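[1] Just need the structure, nothing else, for what follows:
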Amino acid sequence: MACVRVFAAVSFIILLPCLLIVVVDGKTLKRDVKALNEIKASLGWRVVYAWVGDDPCGDGDLPAWSGVTCSTQGDYRVVTELEVYAVSIIGPFPTAVTNLLDLTRLDLHNNKLTGPIPPQIGRLKRLKVLNLRWNKLQDVIPPEIGELKKLTHLYLSFNSFKGEIPRELANLPELQYLHLHENRFIGRIPAELGTLRNLRHLDVGNNHLVGTIRELIRIEGCFPVLRNLYLNNNYLTGGVPAQLANMSNLEILYLSYNKMSGIVPAGLAHIPKLTYLYLDHNQFSGRIPDAFYKHPYLKELYIEGNAFRPGVNPIGGVGGNSSGQSWWSGVVVTTIVSTDLDYFDVISSFE
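    Sure, this is the predicted structure:
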């Protein structure tokens, strides 16, 4: 019996270093350590000075790498958030990021990333926030982005994406904020986006999109909770359909600088929370229904650069007709001049 005890004790002592090695190596999942080191090596980021130590989630007295957030899953720690923005990162989108399979938030905005988003982006099944705005990304958005079923916030504004807006975006049931502003998208806005039951903000302004609003809202019950719709600075034609009034949660409707025409339907004035309505620089005609001037929430109505009858007044800004005449309504409010202002309101309220 004594021999057995001695043997067991010796065996434990021999195995102890191995056990310790397993624990140390298991601090952070090797897959994530490898991915972050590949990212670090490939891009020469300015944050590298803060990426010290062997463990990106922190090791002993060393803190986690700057911009890296980790959580514990079982016996390991995994990287759940990567936020490295406004540090002038130069180079192609780091494909190694797509090996961080537990990411819930990826924020690389305001850098100088180039090239396409790799199709491997579809591997990030837990991703909720993808923020790549203000880069130099190009090419088409890969259809695999439609595989990110938990995505709630997608920010791709201010890049050079081209091609059509992928219909696969309609496969994102949790999506709330979709920013595609200031790219080179062509074609029609997919009507399938109207099936997104949680979409609150849709911004496709400043692209090369064509088609009509009637086509966009042709699906019955579309955009049930949409609050902000930015379609400005495109090549949209046709009129404002009366059915748009069915979007009862709408607060901002931005149609400026298109090629739209016809009269403005009185039904729009019955959207209960409508606060900002931008119709300027189109080809609208006729009169503005009186109901708009009695709306309890409407703060701004921009109408300049159209063919409205003389005497039509704006609300909270300058309006007029194609002859250059303009009038002040007497209402003084703060003017929204850029869709990106709304972006900052949204980005600061991430949950």
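
[2] drop to CA atoms for contacts and neighbour counts, all remaining ones
    OK.

[3] Where is the longest strand in the chain?
    Taking DSSP state E as the assignment, the strand of the chain that covers the most residues is strand 76-83.

[4] tell me what it is packed against?
    Contacts defined by 3 or more Cα pairs under 8 Å, 6 or more residues apart in numbering; DSSP states H and E place strand 76-83 against strand 68-73, strand 105-107.

[5] Adding distance to residue 202 and mean neighbour count, write these out as JSON lines.
    Converted to JSON lines, those look like this (distance: least, Cα to Cα, whole Å; neighbours: other Cα atoms under 10 Å):
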{"stretch": "strand 68-73", "distance to residue 202": "29", "mean neighbour count": "16"}
{"stretch": "strand 105-107", "distance to residue 202": "19", "mean neighbour count": "20"}
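
[6] What is the neighbour count of residue 4?
    Neighbours of residue 4 under the rule other Cα atoms under 10 Å: 9.

[7] Please, which helix or strand holds it?
    Assessed by DSSP states H and E, residue 4 sits inside helix 2-25.

[8] still on that earlier bit, dump the helices and strands packed on strand 76-83 into JSON lines; add distance to residue 318 as well.
    What follows is the helices and strands packed on strand 76-83, written out as JSON lines (distance: least, Cα to Cα, whole Å):
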{"stretch": "strand 68-73", "distance to residue 318": "47"}
{"stretch": "strand 105-107", "distance to residue 318": "38"}
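
[9] residues of the longest strand of the chain that come out buried?
    In terms of neighbour count (16 or more other Cα atoms under 10 Å), strand 76-83 has its buried residues at 77-82.

[10] one more to line up against the first:
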Amino acid sequence: MEAASLTIDASDVPATPGIGVGTWAWGNQFLWGYDPDQDAELEACFRRAVERGLLFFDTADSYGTGRFHGRSESLLGRFCASLEPTRREALTVATKLAPFPWRLGRRGYRSAFEASCLRLQGKLDLVQLHWSTARYLPWQELPLLEGLADLVQEGRVAGLGVSNLGPKRLRWLHGHLAERGVPLRSVQVQLSLLSPDPIAPGGVAEVCRELGIALIAYSPMALGLLARPAGVAPALSGAPRGLLARRVWPRIQPLLAVMETIARSRGGDVAAVALNWCRAHGALPLAGLRRVSQVDAAAAALSWQLSEAERQELDSLSRTCVAAGGAMPANPFQSA
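    Model prediction:
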């Protein structure tokens, strides 16, 4: 396995996984201020990521706001198609299908899957349920997942994953799929120093280790809050991110100060510390990359790892920040 990629077989994932690329911002105006004029820079970012060995790319059919619906998949598909066949095959491309209320039954994802395949120009290795419906339509989730398992057994896609599931639901769905002979390859959850619940005792990370499921961390840099040094509050694009920064920023200064110290000792930045903290807990973090400089910084983070003492100190500071009101908002669709 490439050092910075995630295969779809969790048994092959090393104790310290690599780093993947998240494409949530590719097409999202509301949170990330996307503009089509950025597309050339996004393509340069993609190509640089491939050159630097960041070979796992994650997207979703719901990424892209308003008239840019599906833009993330379309851009990723176009960029992948421009590669030489051997380089293209070296990538792992994952997408997530949203369980919208009108997507019902075992075939509820069929048209959405076909649309994603078209936008991705046939490059799709891992399909994922985007979020759990256990909290509001518990009967919707299993038939949709059964339909995705059908696609795996038909040979339409290599692997099946889930997102935003808690440990109880994850264990239950894993067992159900195992009865069909379809492995549950991965689970994607919000995980960062400001969202540490998955690594708590009995949490998702523990279940993943027990069952051999690859753990993927989204928002490892907490929407950018853990990508900047301590001091003056950052000016983050998008009104929701700005509001979050004003609430959380004062409460995470002690954490950022320690992250800066660790970063300086490695010749890196605080974002690399945030990514390596996730890796130290056995998760593959998805770095949201929009600029070539961000790619280089993420790739450089692969050259080092946190010491056990550093990880423990960050764990302690993480708990302190969360207790003081510095936690990221929980995903409302996260199941128990």
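
[11] what's the TM-score here?
    Once the chains are laid over each other, their TM-score by TM-score structural alignment, normalised by the length of the second structure reads 0.26; 136 aligned residues with a Cα RMSD of 6.0 Å.

[12] wait, residue 113 of the second structure sits on residue 97?
    Yes. In this structure residue 113 of the second structure lies within contact range of residue 97 using Cα atoms under 8 Å: 7.4 Å.

[13] For these two, work out which one has more neighbours and name it.
    A direct count of neighbours by other Cα under 10 Å for residue 113 of the second structure and residue 97 places residue 97 higher, at 24 against 21.

[14] Relative to residue 20 of the second structure, how far out is that one?
    Residue 97 of the second structure is 19 Å from residue 20 of the second structure, where distance means Cα to Cα, to the nearest Å.

[15] and if you look at residue 171 of the second structure?
    According to Cα to Cα, residue 171 of the second structure stands 25 Å off from residue 20 of the second structure.

[16] Looking at those two now, which is surrounded by more residues?
    residue 20 (28 against 16).

[17] so that one makes contact with residue 58?
    Yes. In this structure, residue 20 of the second structure is within contact of residue 58 by Cα under 8 Å, at 7.5 Å.

[18] hey, what's in contact with both of these two?
    Shared contacts of residue 20 of the second structure and residue 58 (Cα atoms under 8 Å, 6 or more residues apart in numbering): residue 286.

[19] in the second structure, which spans are helices?
    Using DSSP state H, the helices of the second structure run over 29-32, 39-51, 71-81, 85-89, 110-119, 138-153, 167-180, 204-211, 239-248, 253-266, 270-280, 292-300, 308-323.

[20] how about the ones you listed in CSV, adding distance to residue 160 of the second structure?
    Listed next are those as CSV, based on distance: least, Cα to Cα, whole Å:
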stretch, distance to residue 160 of the second structure
helix 29-32, 28
helix 39-51, 23
helix 71-81, 18
helix 85-89, 18
helix 110-119, 12
helix 138-153, 7
helix 167-180, 10
helix 204-211, 15
helix 239-248, 31
helix 253-266, 35
helix 270-280, 22
helix 292-300, 26
helix 308-323, 31
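
[21] Residue 128 of the second structure against residue 95, yeah?
    Yes. Look at residue 128 of the second structure against residue 95 with Cα under 8 Å: they come within range, at 6.1 Å.

[22] What is the burial count for residue 239 of the second structure?
    Applying other Cα under 10 Å, we find 13 other residues in the vicinity of residue 239 of the second structure.

[23] In this structure it contacts residue 245, no?
    No. Between residue 239 of the second structure and residue 245 there is no contact under Cα under 8 Å: 9.9 Å.

[24] Which helix or strand contains the nearest residue to residue 161 of the first structure once chain neighbours are set aside?
    Leaving aside its sequence neighbours, residue 161 of the first structure sits nearest to residue 138 (Cα to Cα, 6 or more residues apart in numbering; 4.5 Å). In this assignment (DSSP H and E), residue 138 of the first structure forms part of strand 136-139.

[25] got the angle between the longest strand of the first structure and strand 68-73?
    150 degrees (axes from the mean of the first three to the mean of the last three Cα atoms, to 10 degrees).

[26] Specify the angle between strand 76-83 of the first structure and helix 2-25 in degrees.
    Going by the same axes, to 10 degrees, strand 76-83 of the first structure makes 10 degrees with helix 2-25.

[27] following strand 76-83 of the first structure, which helix or strand shows up next?
    Counting by DSSP H and E, the next helix or strand C-terminal to strand 76-83 of the first structure is strand 90-92.

[28] That following strand packs against which elements?
    strand 112-115.

[29] show me what contacts residue 240 of the second structure?
    residue 31.

[30] Show me what the helix holding residue 4 of the first structure is packed against.
    By 3+ Cα pairs under 8 Å, 6+ apart, helix 2-25 of the first structure packs against no helix or strand.

[31] For residue 242 of the second structure, give its distance to residue 262 of the second structure.
    Separation of residue 242 of the second structure from residue 262 of the second structure (Cα to Cα) stands at 26 Å.

[32] More neighbours: those two, which one.
    With neighbours defined as other Cα under 10 Å, residue 242 of the second structure and residue 262 compare such that residue 262 has more, 19 against 15.

[33] if I read this right, the more buried one contacts residue 274, doesn't it?
    No. Applying Cα under 8 Å as the test, residue 262 of the second structure and residue 274 come out as separate, 10.5 Å apart.

[34] Can you give me the distance of residue 274 of the second structure to residue 285 of the second structure?
    To residue 285 of the second structure, residue 274 of the second structure is 9 Å away according to Cα to Cα.

[35] Those two - which one has more neighbours?
    Between residue 274 of the second structure and residue 285, residue 285 has the larger neighbour count (other Cα under 10 Å), namely 30 against 26.

[36] burial measure for residue 2 of the first structure, as a count.
    By other Cα under 10 Å, the burial measure for residue 2 of the first structure, its neighbour count, is 7.

[37] Likewise for the one 10 residues further on?
    Neighbourhood size, residue 12 of the first structure [other Cα under 10 Å]: 13.

[38] From residue 210 of the first structure, how far out is residue 155 of the first structure?
    Distance, residue 155 of the first structure to residue 210 of the first structure, by Cα to Cα: 22 Å.

[39] Specify which residue of the two has the higher count of neighbours.
    Of the pair residue 155 of the first structure and residue 210, residue 155 is the one with more neighbours under other Cα under 10 Å, namely 21 against 17.
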